[in-house]
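In: the sequence and its predicted three-dimensional model are supplied below.
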Amino acid sequence: MNVPTAHIQAKHGDIAPIVLLPGDPLRAKYIAQTYLENPQCYNEVRGMLGYTGSYHGVRVSIQGTGMGGPSMGIYAHELIHGYGVKHLIRIGTAGALQPHLKLKDLVLGISASYDGAYRDFQPGGTLVPTASFALLQQAYELAMQAKLPIHAGSILSSDAFYTKDGPEGLKPWKDHGILAVEMEAAALYLAAQRAGVQALCMLTISDLVFTGEAATPEERQTSFHAMMELALDTAVKVS
């Protein structure tokens, strides 16, 4: 291991073996201050806040990653190879592509299709970025026990938030059963698969792509407590 890394200025031992990864660094701060006992900020580089504390007696870290696959790829790589992280759980928002999904429903990404730069990682065929079954199973079982509105299936990690075709460009993905669209899961899964560690993408539906219904920015940052608590409970179970 090599610490500190280019984008995380934590010391050896500052980061727990399991890390929750919200895209928004302010969400990382909110979760740490709301749920963790004795949270300590270990990173402020580029405003990507990172915290470590304890939850039900288990050390957990929360690291903001920014938006998009390239940014996620940087933080996932440095956490895994620089700090020895073994379990990584993305907690983010997504746009629903299927009509049965509602605002604030939860989605677990079994696999993540992608449409951009990470095509370069293909090893001569078609590599499918896939979640860790152990994390997926644990999260799904906890969600069912809590009677949460949970869905598990394939998602899309898109490099483009704004496209010339708008929502119409996502209809072919909808027609193939893709549940929701976000931007980071494929990069996380690829980094984890290459390193032999575990990863899961857990999402809250923040907007309905084809109707325009959406949560407010404030709701995105602070109100998705079901996902936050599910991720923390999953972390405790797999620690």
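Out: Alright, I've got the coordinates. Residues are numbered from 1 along each chain as shown.

In: can we go C-alpha only for contacts and neighbour counts from here?
Out: Noted.

In: neighbours around Tyr83, how many?
Out: Neighbour count of Tyr83, defined by other C-alpha atoms under 10 Å: 23.

In: can you tell me the centre-most residue of this protein?
Out: Arg90 (1.8 Å; C-alpha atoms, centre = their mean).

In: does it count as helix, strand or coil?
Out: Three-state call for Arg90 (DSSP: H, G, I helix; E, B strand; the rest coil): strand.

In: ok, it to His12 distance?
Out: According to C-alpha to C-alpha, to the nearest Å, Arg90 stands 22 Å off from His12.

In: ditto for Pro167
Out: Between Pro167 and His12 the distance is 44 Å, computed by C-alpha to C-alpha.

In: what do you get for Ala185?
Out: Distance of Ala185 to His12, given as C-alpha to C-alpha: 26 Å.

In: more crowded one of those two?
Out: Ala185 (35 against 14).

In: ok, now which ones touch the more buried one?
Out: 69, 90, 109, 112, 157, 200-201 (C-alpha atoms under 8 Å, 6 or more residues apart in numbering).

In: then Leu156?
Out: 112-114, 173, 178-183, 186.

In: now the buried members of the residues you listed.
Out: For the contacts of Leu156, a burial check counting by 16 or more other C-alpha atoms under 10 Å picks out 112-114, 173, 178-183, 186.

In: now intersect these with the helices, please.
Out: 173, 186 (DSSP state H).

In: just the ones of the buried ones among the contacts of Leu156 in strands?
Out: Counted as lying in strands by DSSP state E, out of these, are 112-114, 180-182.

In: which residues in this structure form helices?
Out: 25-35, 69-83, 133-145, 171-175, 185-195, 217-222, 225-238.

In: export these to a markdown table and tack on distance to Tyr42?
Out: Listed next are these as a markdown table, based on distance: least, C-alpha to C-alpha, whole Å:
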| stretch | distance to Tyr42 |
| --- | --- |
| helix 25-35 | 11 |
| helix 69-83 | 12 |
| helix 133-145 | 25 |
| helix 171-175 | 39 |
| helix 185-195 | 21 |
| helix 217-222 | 21 |
| helix 225-238 | 19 |
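
In: want to compare, so here's the second one:
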Amino acid sequence: MTPHISAQPGDIAETVLLPGDPRRAKWAAETFLDSPRLVNEVRGMFGFTGTWKGNEVTIHGTGMGMPSLSIYVNELIREYGARTLIRIGSAGAMQPQVKVRDVVLAMTSTTLSTPSRGILRELNYAPCADYGLLAAAHAAAAAKGVGTHVGGIYSSDVFYDERPDLNEQMQRHGILAVEMETAELYTLAARHDARALSVLTISDHLLTEEALPPEDRERSFGDMVEIALEAAFA
């Protein structure tokens, strides 16, 4: 047990899917896993372990933002032996060719700062995805016929951003989408020799202000979960 995860030894699989929303963890586990069982609910952050095509999988919430994700990923890797960690979350598109409902596979993640900045200090570390997971996810997305983009994203420290000048520069430099967790996930995975990937569904668009209707979110997020599972066990 850890301060934030009450799971017992053996309750957490080596492969962990990481939605930000704990209720999405519950929905994904009940929808895609066989015999899911609740293994954590400390502070309302649900974690479930079950099987997918005979492979053991844990789906565990991380909360919003890099500091929250950092707590759970550190504990999952260091105390429970997680080796493959795939974020399944939403993102806002920053390029015209990226459409609502599309999937973005984050090759790299740009950020102003992360919880790891205290360790890295003056180093501008460039966190990136595990290539094997990235390639497998791209193949799975192509097989499903899902609109998919691979490239750099931006992990923001804040949800209510007031830096239009910064957004303009990221758009100019090809950043595909913005979310709040991936840079720290990739940094921690590198530090602990684990594999990591972010598979992101575009739920809204910063340029067009289009947003995914609530009734369509579950179906679109389902594609993302299936892509992540296929990639994990390719």
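Out: Perfect, I can see it now. Quick caveat: nothing in here was measured; it's all calculated off a predicted structure.

In: can you calculate the TM-score here?
Out: Superposed pair, TM-score by TM-score structural alignment, normalised by the length of structure 2: 0.95. Supporting alignment: 233 aligned residues with a C-alpha RMSD of 1.5 Å.

In: which member of the contacts of Ala185 of structure 1 is positioned nearest Gln63 of structure 1?
Out: The closest of the contacts of Ala185 of structure 1 to Gln63 of structure 1 turns out to be Arg90 (C-alpha to C-alpha; 9.6 Å).

In: any idea how far the closest one is from Ile15 of structure 1?
Out: 16 Å.

In: check Tyr118 of structure 1 too.
Out: 27 Å.

In: what about these two, which has more around it?
Out: Using other C-alpha under 10 Å, the more surrounded residue of Tyr118 of structure 1 and Ile15 is Ile15, with 24 against 16.

In: that one reaches Thr52, doesn't it?
Out: Yes: using C-alpha atoms under 8 Å, Ile15 of structure 1 makes contact with Thr52 at a distance of 6.2 Å.

In: identify the contacts common to those two.
Out: In contact with both Ile15 of structure 1 and Thr52: 42, 60-61, using C-alpha under 8 Å, 6+ apart.

In: ok, and the most crowded of those residues?
Out: Neighbour count (other C-alpha under 10 Å) singles out Ser61 as the most crowded of those, with 30 neighbours.

In: nearest residue to the counterpart of it in structure 2 other than its sequence neighbours?
Out: Matched by TM-score structural alignment, Ser61 of structure 1 corresponds to Thr58 in structure 2. Nearest residue to Thr58 of structure 2, sequence neighbours excluded (C-alpha to C-alpha, 6 or more residues apart in numbering): Thr49, at 4.2 Å.

In: distance check, that neighbour against Ala82 of structure 2.
Out: 12 Å.

In: compare those two (neighbour count), which wins?
Out: The residue with more neighbours, out of Thr49 of structure 2 and Ala82 and counting by other C-alpha under 10 Å, is Thr49; that gives 24 against 21.

In: residue in structure 1 matching that one?
Out: Going residue by residue (TM-score structural alignment), Thr49 of structure 2 aligns to Thr52.

In: got the contact list for that match?
Out: By C-alpha under 8 Å, 6+ apart, the neighbours of Thr52 of structure 1 are 14-16, 32, 36, 39-42, 59-62.

In: closest to Glu78 of structure 1 out of the residues you listed?
Out: For the contacts of Thr52 of structure 1, the nearest to Glu78 of structure 1 is Ile15 (11.4 Å; C-alpha to C-alpha).

In: joint contacts of Thr49 and Ala82 of structure 2?
Out: 12-13.

In: tally up the residues packed near Ala137 of structure 2, please.
Out: Neighbours of Ala137 of structure 2 (other C-alpha under 10 Å): 26.

In: residues near the residue lying closest to it once chain neighbours are set aside, how many?
Out: Among residues not flanking Ala137 of structure 2 along the chain, Ala231 sits closest, at 4.6 Å (C-alpha to C-alpha, 6+ apart). Here the number of neighbours of Ala231 of structure 2 (other C-alpha under 10 Å) works out to 22.

In: which residue in structure 1 aligns with Ala231 of structure 2?
Out: By TM-score structural alignment, Ala231 of structure 2 lines up with Thr234 in structure 1.

In: let me know whether its match touches Tyr140 as I believe.
Out: No: using C-alpha under 8 Å, Thr234 of structure 1 is not in contact with Tyr140, being 9.2 Å away.

In: common neighbours of those two, please.
Out: With C-alpha under 8 Å, 6+ apart, Thr234 of structure 1 and Tyr140 have no common neighbours.

In: residues in contact with stretch 157-165 of structure 2?
Out: 65-66, 111-114, 180.

In: next one: stretch 9-25 of structure 1
Out: For stretch 9-25 of structure 1, contacts defined as C-alpha under 8 Å, 6+ apart pick out 3-4, 28, 42-45, 47-52, 59-67, 83-92, 221, 231-232, 235, 239.

In: apply 7 Å and report the result again.
Out: Contacts to stretch 9-25 of structure 1, defined as C-alpha atoms under 7 Å, 6 or more residues apart in numbering, come from residues 3-4, 28, 42-43, 45, 48-49, 52, 59-67, 83-92, 235.
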